[in-house]
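Novice: the following comprises the amino acid sequence and a computationally predicted model.
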Amino acid sequence: MPTYVQHAVLGRIPDVFNAEAIWQTPGLALFSRRPLLRDLLERSPREHKGRAATRCFSHVTLTLPQEDVDDDYHLTRGARARDLAQTLAVLHQKDFGDLLGGDEVRYDVVGDTMLAPGEIEVKFGHAVYLPAPDEKVLYNVSVSRDSAIWHTVCAIYPNQRLALIGGEGGVPAQGWPFGADAGLLILNDGPDAVPVVQMRPKGAFDCRFDPRSGYYTIKAPDGQRLLLKVARAAGMPARASQQSEPAAPAVWQKRADTSANLGMGAVAVDGAYRNAGMRAAAGVSAGPDARRGDGSIDLTAVPAAPGHKPANRPGESDATYAPVSQQRVSLVALALPRLSRYRDTGAQAMELPFNRDLALSTDAQPAISLMVDAADQLYACTAEGRQRIEAPATFSPVDARTLRLLPAAPEMADRYRAIICLAQAISNGVASGARFTFGRNSAMLATLRVLDSPRFLKHADGADSTSADRIGLSRNAFSFEAVAKGYTIGRLSATQALYHLDDKLKFVASVGEAPYLLPHGHHLVAGHYVLRFEA
């Protein structure tokens, strides 16, 4: 693949701040046994015609031993480093002025503890860019291994064409799993263009963009994966194309084998797939089963419809099927409370661990844990560490399953911090013609009260004898009965808060003392539980 970053280590330089010793003036090259900066720039032009250089690179990064940089900062406030950059820029302009093509010469001096005394690392090339003093960041690039803990990698500026992450000479990324032979390339065609993400070498990786999550998933043949987020910087105006229609993702693949043949995860799309990409970028799934009537996405976990049966064969009738109860109550989400309301319980945090199947876990090392603390701050915790989060957010610590974190509706915000949509619903059948109760003392739907355990609450004194259900759920919270048009809900405790959410988890109303009719497919929030009552 092309060399996007030229880099070399210059050794045996007594004074690393001596610009002339680093540059090597013309006429001394014949007497030098090692190339210095001027030779490197001359041997690796930006553009050439035949053997003649037509343009040279103008942005150079110098890395000095960290101890020398620190001493300079302590003694002269970094004056020697600034003088070094300015002197080298003058020498560069003087010797290569006719090959700059109007480009501004820029130098940057940084430190690195890995360099020995007298060594200087030099970097320049197509993927080396130094911003102007007043140039604002266009994109912020970050990576993650689990979609919960994100590590900042670099910034991309409006006039920056390429950025190389990983690979030989690229920007290092924390947790880079693909080795030194692999590189991730981001192409920027300007503020109004969608950045293009490609992996090198060609054909060795599967690179896909998830428009709902807003990040790229990059997978290697050995199963290693990396998540990449290219986020537009705050304060930068939106792309002009976004004012009329959403932009299609830069990487859109028909099949995984297509990416293996064409490489780099970038696939040419026809009109049908381009339209699908635009729908996906707008947050609308291309699959018909994932869409509601208004085009929005159902974010709740949906179990198989209990009333579904295959079509009758010739000669058969419905009489061959035994009638069964079709009413079901499903736990589809968990509501994280505002622990600041329950300071008298001594609870310092509520932590919900999920295993690799994204079900609530009792394992010592879950795939991901979502936590709310006594100050009502939200955190995601994985093996990579802990990071503060905000709703809405999406987490995919493993492939094929996703946890979605939704903000609590304003009408519920005094009690709840966020709602976690489960990857898979938990359902219980409900017999018709009878009234049941739900609460801490009720055995009915006890399998849905998955937080009825002290292990989810953390106390300052280390005590863990209090069930999490004691926060927000009464002994007898409400009663329910299946009727023709839905379920009749009756609040049984005056202190129990009940909220009605529609089929899209949008707030409808608070349930009071009077009997309340909850339509089929709608949700009721009681304590930590978001229950869907189905026909």
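Specialist: Looks like it came in fine.
Novice: use CA for all of it now, contacts and neighbours both
Specialist: Fine.
Novice: what's the helix or strand for Lys123?
Specialist: Lys123 is part of strand 120-124, with elements assigned from DSSP states H and E.
Novice: got another, please set it beside the one above:
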Amino acid sequence: MPIYVQHEVLGRIPDVFNAEAIWQAPGLALFSRRPLLRDLLERSPREHRGRAATRCFSHVTLVLPQEDVDDDYHLTRGARARDLAQTLATLHQKDFGDLLGGDQVRYDVVGAESLAPGEIEVRFGHAVYLPAPGEKVLYNVSVSRDSAIWHPVCPIYPHQRLALIGGQAGQGAADWPFGPDGAILVINDGPDSVPVVDMRPRGDFDCRYDPRSGYYTIKSLREIDGGGPRLLLKIARNGELAAARPAMPAVMPSSMPASNAEPVPLPVPMSIQMPAPVPASVPMSMHTQLHSPMPAPASTLAHAAPARTARPAVWQSRADGLPLDPTAIPVSHRPTAPATLPGESDATYAPLAQQRVQLVALALPRLSRYRDTGAEALELPFDRSLMLNTGAHSDTAISFVIDAADHLYAATKEGRQRITAPATFAPVDARTMRLLPAAPAMADRYHALLCLAQPVGAAVASGARFTFGRSAAMLAALRVLDSPRFIRRADGAPGAASADRIGLSRNAFSFEATDHGYRIGRLSASQALYHLDERMAFVAMIDAAGPESLYLLPHGHHLVAGHYVLRFDA
């Protein structure tokens, strides 16, 4: 295996800013003197034919003791370091000018706490590159152990061929798990090509790229107690040079859209009149309004959404102060008992059809709209199975926090870091969580949608109308945030009221399963309801209120109410 980075420590140098003392020792005692920078460059050429060198390295990094670098900056504003780099570049050009092949000689001087006084570390090689003045960064490389907290490693420039990370001589990475023998080699073929990631030694690691997450997952194949360590590597293209972004190294199946794909809006539903079955006690002249997905004219869309107040009405207390009445739950329609005992008839009994409602994501609110609640933060912890952590002392793998300034953070044992949507998190193997941006029509209330790794579902019977809300017992198991422990006040103490009081009414909406979908009724004028399609792309806001104004939600589509994104399956 070639040596990508040559690094040596030169000792016993009285003046670390003396270029001649670093370049070459005086005299002609070639066999008795210790090797210095010129000797190292001569012994390790970039290219050679036989024993004759044909090209030498032209980019060299000098690492001086940090105290000397700090003193130079304090006293001369770094003048001695600049003079050192310029003098060494001149000596380099003078002695190896015929081996440069047109390359520009570049030197850089940095400091390190690990060096003792009088020591200098020199670094050069295939994976050592110093940018030209004004050269912009092409890629930024970062690593993570849990996909939430990312640590920057190094930049990659357009004309840089190789970058070595980890190992004994590569760029240092925070919490490096593979020891001094493992290293990551990033190969850059230019702005129009995708970087190639190669592990060294190759047979000791498994490296895979996840196009949905946008990073590489590197696992050690060595036999280690507790399993091989894992490292996540992200190579992000610089935004200023992202116009000609190449294709990703892995292609996603067409049946699985990317998490950052632009959602395609569907036609906005409009109200139509359709007759519905009317009870005997109701006059036959009454009708029920059903909403069916049909395109609406521009004039209708312009006045579809009325202005909403900034203060949510769901946080206001009741004027009468009386306790809430429980919501009546309709009895499921069941087939009547047979007139004969089993075995006395050959009638065939069919099972009762059961539809399901699943909680697939949590809608993260903008707490700045709820300042009167005293809530300073909403914290959502998840355990190692990526289920919402409801215990006070359970093992937490990752937490998502949104503060009163609407800033979103991911927190793990590695620390806390601000995040933006879209993003993907994999704090444990085999399971991921996606963070999707809220649609513009929902952005006044919601910051993002956090997709659960494992949905929570409940069965519902067809032919009966149910109610969902804070005071409704139906689907109470799906209201996973119905607890004050997720709210944090300014003093750091848990909130006094349930987190469901932010954005969810006591009786938010009613629903009834039918053969063509679910008929949704908005029960509270202050309750915001949003219709998302099967890909969680925004469709419409449900404005009509009242038990007689029903909205037809197709099977497999989603409804957003409060913190909850519910999928209504057939």
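Specialist: Here it is on my side, so go on. Keep in mind the model is a prediction, meaning the values are calculated, not measured.
Novice: quick TM-score on the pair, please.
Specialist: TM-score for the superposed chains, counting by TM-score structural alignment, normalised by the length of the first structure: 0.85, backed by 474 aligned residues with a CA RMSD of 2.0 Å.
Novice: how far apart are the strand holding Lys123 of the first structure and its match in the second structure?
Specialist: For strand 120-124 of the first structure, the mean deviation from the second structure after alignment is 0.5 Å (mean CA distance after the TM-score superposition for the first structure).
Novice: show me what the longest helix along the first structure is packed against.
Specialist: Identified as the longest helix of the first structure according to DSSP state H is helix 79-96. When contacts are defined as 3 or more CA pairs under 8 Å, 6 or more residues apart in numbering; DSSP states H and E, helix 79-96 of the first structure packs onto helix 19-23, helix 66-76, strand 106-112.
Novice: confirm that Glu379 of the second structure sits in a helix.
Specialist: No. Under DSSP: H, G, I helix; E, B strand; the rest coil, Glu379 of the second structure falls outside any helix and is assigned strand.
Novice: pretty sure it contacts Ser399?
Specialist: Yes. At 6.8 Å, Glu379 of the second structure and Ser399 qualify as touching, with contact defined as CA atoms under 8 Å.
Novice: measure the spatially most central residue of the first structure to Asp399 of the first structure for me?
Specialist: Here the mean C-alpha position of the first structure is nearest to the C-alpha of Ser147 (CA atoms, centre = their mean), at a distance of 4.7 Å. Distance, Ser147 of the first structure to Asp399 of the first structure, by CA to CA, to the nearest Å: 11 Å.
Novice: and what of Ile22 of the first structure?
Specialist: 49 Å.
Novice: how about Gln242 of the first structure?
Specialist: According to CA to CA, Gln242 of the first structure and Asp399 of the first structure sit 30 Å apart.
Novice: same question, Met444 of the first structure
Specialist: 34 Å.
Novice: now swap in Pro337 of the first structure and tell me
Specialist: Taken as CA to CA, the span from Pro337 of the first structure to Asp399 of the first structure is 28 Å.
Novice: could you check which of these two is surrounded by more residues?
Specialist: Higher neighbour count among Pro337 of the first structure and Asp399: Pro337, with 26 against 11, using other CA atoms under 10 Å.
Novice: list the contacts of the counterpart of the more buried one in the second structure.
Specialist: Taking TM-score structural alignment, the alignment pairs Pro337 of the first structure with Pro365 from the second structure. With contact set as CA atoms under 8 Å, 6 or more residues apart in numbering, Pro365 of the second structure has these partners: 445-448, 563.
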